[in-house]
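K.L.:
Sequence isn't available, so here's the structure alone:
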């Protein structure tokens, strides 16, 4: 029987303490005197009163219940949840990186500026772009910043008032239409063709004098490479639009191709995905954007530049979209990404993509007899399955995902992309071993057989966890985050 763990508030006893300190005999400055009256606390915070041992057991229990990449396989499609090498953590914690302040005089932070400049240069090669800004804090903010560059460019050309539409494929990441809307654009959806890629004829029909640009992920969220990308770039440019590359799936093309070679004008990268820095749970992230030279004047400021052996911050760009984040981006994440790129080297990054694509195709081949595969061609770094076969027997994709928890695996992305009914989206990444891939495939095959023989088990899953099924919609929309006695 699983032992019930009491909440830390339920363990609280009045007067119990987790510390023992002598009385303070140093006169302290009363900071509360600086606060406005309406911000001053009128009563002590209602914190739990527990011993040090209780406190440690509380946090240890929380850690043991958590699932992360060091805990097990994390095949979360589109998210590239790969292992984060710990040497990069050590490097990010070096005094010269961890203990500097963004308001220091640049003369005293030359090492940090040199690192960021070097990262910019490396990302130019990775993306095929001419200039890079490290400022955006995450992928979605990178999208928004890139679209502001679109807008500034069109306004500079005198047609900012007419080019009001961004084209987005129906298989796009959800942040694409959201970012376009936040940037002030109207969004037009482009239907995929029978192969799961952008329908060129549908794209041609949607292009017009109101088109500001096309947002595209290549390979797309189905894990499929847009084989018509050169033609797509040509027809968008002929219509006066720009091309935006969502770099969330860059793990599939490192060292093999670049957005610049494909014809894109703006790209964002998720350093916390492709370049292996910790992410999830709300951050931190880093979403640098790169642009072709004709868009360089519009990049965010300040720009990190090199003058001889000296590094400086330059804000003298009158056409810039301005600052999009405080200071210069998420520096610690950038340090980790730089260390990763430098340790891997060009050949290592290419091997990353080769292994990621190999792993995805291997898993797809092992599972194709047990689940529907809507798209038969070779995939890139991720692939989609459909649970339609299981749905006919009364088992939904959500049931399959919950059952995977009982087998010790984090569930894949489900019900996305929306164009695949009962979708499971699986990305194994390059960091998993063949043994782990086989364990996952065996679990998925076992679950498919359970659907045939005892589907009621899946309806109850997970059956081995402290928390069973929740009303997820209510939990998301009306979370209870405050303990109430």
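P.N.:
All right, it came through fine. Since the model is a prediction, treat every value here as computed from it, not as a measurement. Numbering: from 1, shown residues only.

K.L.:
For the rest of this, base every contact and every neighbour count on C-alpha atoms.
P.N.:
OK.

K.L.:
dump the residue contacts of residue 452.
P.N.:
Contacts for residue 452 were tallied using Cα atoms under 8 Å, 6 or more residues apart in numbering; they are residue 393.

K.L.:
Recalculate using a threshold of 10 Å.
P.N.:
Neighbouring residues of residue 452 by Cα atoms under 10 Å, 6 or more residues apart in numbering: 390, 393, 395.

K.L.:
One more: residue 441?
P.N.:
Counting by Cα under 10 Å, 6+ apart, residue 441 has contacts 362-367, 435, 447.

K.L.:
and those, which are buried?
P.N.:
362-364, 366-367, 447 (16 or more other Cα atoms under 10 Å).

K.L.:
Check it against this one:
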């Protein structure tokens, strides 16, 4: 059989379109998927009907407003939605920059679906939870080696929640020393994730923001000017969201420590650093890793995620509890003590996510983790040098190698053609590819942020590069093609004015009905 060779450089893609209603609109009163059987007489005579013993105050006065729908319709509904969705299992997902979208080993997914994991409950007695507690403890040990820090908790359910926990620890630490009122400032950088400033504000801190020097590095001279006896802490990502790594970071943390502040490290994306640099040697007192990024657990549409939070010895008493300890014979859940910031969420972490990451770390070992970093950096720099050859694209600030990602700019192309980065976002959908711009506000003009990780081949990267090249060619030859995109996607354009109008927000079906049904 003659092999067919594809001669075009971009994928001939067309998104499935079903005009699928939301599941509440498929509701048909009286329709059922499963009839729940009534309790048999022998069972009811022994334990009751299962309802009458429930206190009246815990019973609903009206049934829940759930959609009534048959099994076949439910199956079709969700399969159709899945065909209208792009994700890391469907396309070259290097465009979700800063989120470290990598391949999730399917053997790990099979493992977390065994009854031994699926039937676990966090309220089980520790005597019959030894296996999963051992996994928690041993992943803690691995994280200590990777970071150089002394103890980890897996309680935070996200990177932002880990940042909130770290800001809480900063507050509790200074309060314990009688300096809580005096030390009311947190220093961060403009290219770090917005959650760093936001979580510190939640804890009542004033934010001091460092802007970059001409090469894009945080300005150390500006840091020297703002450090004072009011400094509570310094929080930074390194590399920042531009992909620029600050090689002088130890000078920054030393200056903050001299002033009595605590340094904490956003390592949500540590994919380019594994086995190469550690938080300890950079002078940080705390750091967190997103297991759902660097450590090959899925994002799961925002959950269940885990922001693994590590601290140095002096801050262990402030950790949220409980944490897993081992006495040489058995594993146990221990509360930290009176200085603890308290829980930042229920229980002590998502067991399935922790198990996935533990399996990934054990399968790779120390050398494998280091190879992840080397490959991710290699892939990123290949992409970097190719994209800089595309007309209208640039990468502001320091020239040369970047780490695991880059925040690029279409500023030149926008000035010359009128095509914006949002236009490119929609046009990429026509090639079955995802593309992310940046956090708001846009500090880099007309941004787009790419992170290829270690999972993608040269062929994958070339497909993505070819799509960007074609869009650039279209922008300069016939810009209306790009401006009117997408033409082969599920939704042509999104009317997004409601995003900034709370009166139009409808987070739930009930909220939607209240805002759209007259008289409600």
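P.N.:
Noted; the coordinates are in hand. Quantities reported herein were computed from a predicted structural model and do not represent experimental measurements.

K.L.:
could you flag which of the contacts of residue 452 of the first structure are buried?
P.N.:
For those, a neighbour count by 16+ other Cα under 10 Å gives the buried set as 390, 395.

K.L.:
any chance of the contacts of residue 452 of the first structure in JSON lines, plus secondary structure and distance to residue 270 of the first structure?
P.N.:
Putting those into JSON lines (DSSP: H, G, I helix; E, B strand; the rest coil; distance: Cα to Cα, whole Å) gives the following:
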{"residue": "390", "secondary structure": "helix", "distance to residue 270 of the first structure": "34"}
{"residue": "393", "secondary structure": "coil", "distance to residue 270 of the first structure": "39"}
{"residue": "395", "secondary structure": "coil", "distance to residue 270 of the first structure": "35"}
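
K.L.:
Tell me the one among the contacts of residue 452 of the first structure nearest to residue 430 of the first structure.
P.N.:
Nearest to residue 430 of the first structure, judged by Cα to Cα, of the contacts of residue 452 of the first structure is residue 390 at 29.0 Å.

K.L.:
so residue 90 of the first structure touches residue 84, yeah?
P.N.:
No. Taking contacts as Cα atoms under 10 Å, residue 90 of the first structure lies outside contact range of residue 84: 11.6 Å.

K.L.:
Looking at the two, which one has more neighbours?
P.N.:
Remark: of residue 90 of the first structure and residue 84, residue 84 carries more neighbours, 21 against 10, as counted by other Cα atoms under 10 Å.

K.L.:
Which helix or strand contains the more buried one?
P.N.:
Taking DSSP states H and E as the definition, residue 84 of the first structure sits outside all helices and strands.

K.L.:
what's it in contact with, if anything?
P.N.:
The contact partners of residue 84 of the first structure, by Cα under 10 Å, 6+ apart, come to 69-70, 272-273, 275-279, 336-337, 340, 431.

K.L.:
Repeat that for residue 198 of the second structure.
P.N.:
By Cα under 10 Å, 6+ apart, the contact list for residue 198 of the second structure reads 160, 163-164, 205, 207.

K.L.:
returning to what we had before: shared neighbours of residue 90 and residue 84 of the first structure, anything?
P.N.:
Joint contacts of residue 90 of the first structure and residue 84 (Cα under 10 Å, 6+ apart) are residue 336.

K.L.:
Identify the residue range in the first structure corresponding to stretch 111-126 of the second structure.
P.N.:
Aligning stretch 111-126 of the second structure against the first structure (TM-score structural alignment) gives residues 91-106.

K.L.:
May I see the buried residues of the matching stretch?
P.N.:
91-92, 97.

K.L.:
Thanks a lot, catch you later.
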